[in-house]
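J.: The sequence and its predicted three-dimensional model are supplied below.
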Amino acid sequence: MFRKIVLVSATIGALASCTATEQGTAIGAGTGAIIGGAVSNSWGGAAVGAVAGGLAGALIGRSTERRGYCVYRDRYGRTYEARCR
C-alpha cells in the first residue's frame, strides 16, 4: 500500500512541472492503455489505447494553453483559431 502511495505521489510530482499539453498527453496515454488493455485483454490493445489516449490528451491539453482563442468554422467547413468574441 505504501509503495502505491509513493508511486502516485511521484507521478503527480513529475507532472506538476509539465505544460498542459504534456500533462494531457501523459494522462491520456496512461488512461488509454489501461482501458485498451482491459477491453481487449492484450498488450496490443493496450498499445493502441495508449496511442489514441495520448493523441486525445494532447489535443485537449493544447486547447487549454491558448486561452482567449476559440476555434471557428467558416461556411466552407474550414476551421481556424481567432480571439474569442
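T.: Arrived safely, thanks for sending.

J.: Only C-alpha atoms from now on, for both contacts and neighbour counts.
T.: Fine.

J.: could you pull out the strands for this protein?
T.: Applying DSSP state E to the chain gives strands spanning 69-73, 79-83.

J.: Deepest-packed of these, please.
T.: Comparing the strands of the chain by mean neighbour count (mean count of other CA atoms under 10 Å), strand 69-73 comes out on top with a mean of 13.

J.: ok, and what's touching it?
T.: For strand 69-73, the surrounding residues in contact (CA atoms under 8 Å, 6 or more residues apart in numbering) are 79, 80, 81, 82, 83, 84.

J.: Second structure for comparison follows:
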Amino acid sequence: MKAALMVCALALGLAGCSEYSRQDRAVGGAVIGGGTGALIGAAATGSGTGALVGGLIGAGTGAIIGAETTPRACWARDSYGNRYRVQCP
C-alpha cells in the first residue's frame, strides 16, 4: 500500500508539469487515470488482475479526458509585439 501511495504522489507531481498541448495532457491523464484505476481495482477485487484491469481502463479513460479537456486559447506574438490567437500544438 505504501508503494501505491508513492506511485500516486509521483504521478500527481508529474501531471502538474504538463503543458497545454494535447499530447502532454493525454500523458498526464493516462498516468493519473492508470494509477487511480489500479488502486481502485486492487481495492475492489483484492487481486493483481483487478489492479491490472483497473489500471488499463483508468489509463485509457484518463488519456482521452486529458486530451479532450485541453484549453484551445493559445497566443503568439508577431514581429511588432502584437498578440494573436493561434492553434494550440
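T.: Here it is on my side, so go on. Predicted, not measured: the structure shown is a model, and the values here were computed from it.

J.: a markdown table for the contacts of strand 69-73 of the first structure, including distance to residue 40 of the first structure?
T.: Output for the contacts of strand 69-73 of the first structure, formatted as a markdown table (distance: CA to CA, whole Å):
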| residue | distance to residue 40 of the first structure |
| --- | --- |
| 79 | 35 |
| 80 | 37 |
| 81 | 37 |
| 82 | 41 |
| 83 | 42 |
| 84 | 41 |
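
J.: ok so, going back, as CSV, the strands of the first structure with distance to residue 50 of the first structure would be great.
T.: Compiled in CSV, those are given as follows (distance: least, CA to CA, whole Å):
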stretch, distance to residue 50 of the first structure
strand 69-73, 26
strand 79-83, 27
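
J.: Where in the second structure does the longest helix along the first structure align, residue-wise?
T.: Determined from DSSP state H, the single longest helix within the first structure is helix 43-65. Counting by TM-score structural alignment, helix 43-65 of the first structure pairs with residues 48-70 of the second structure.

J.: how much space between residue 84 of the second structure and residue 22 of the second structure?
T.: In this view, residue 84 of the second structure and residue 22 of the second structure are 20 Å apart by CA to CA, to the nearest Å.
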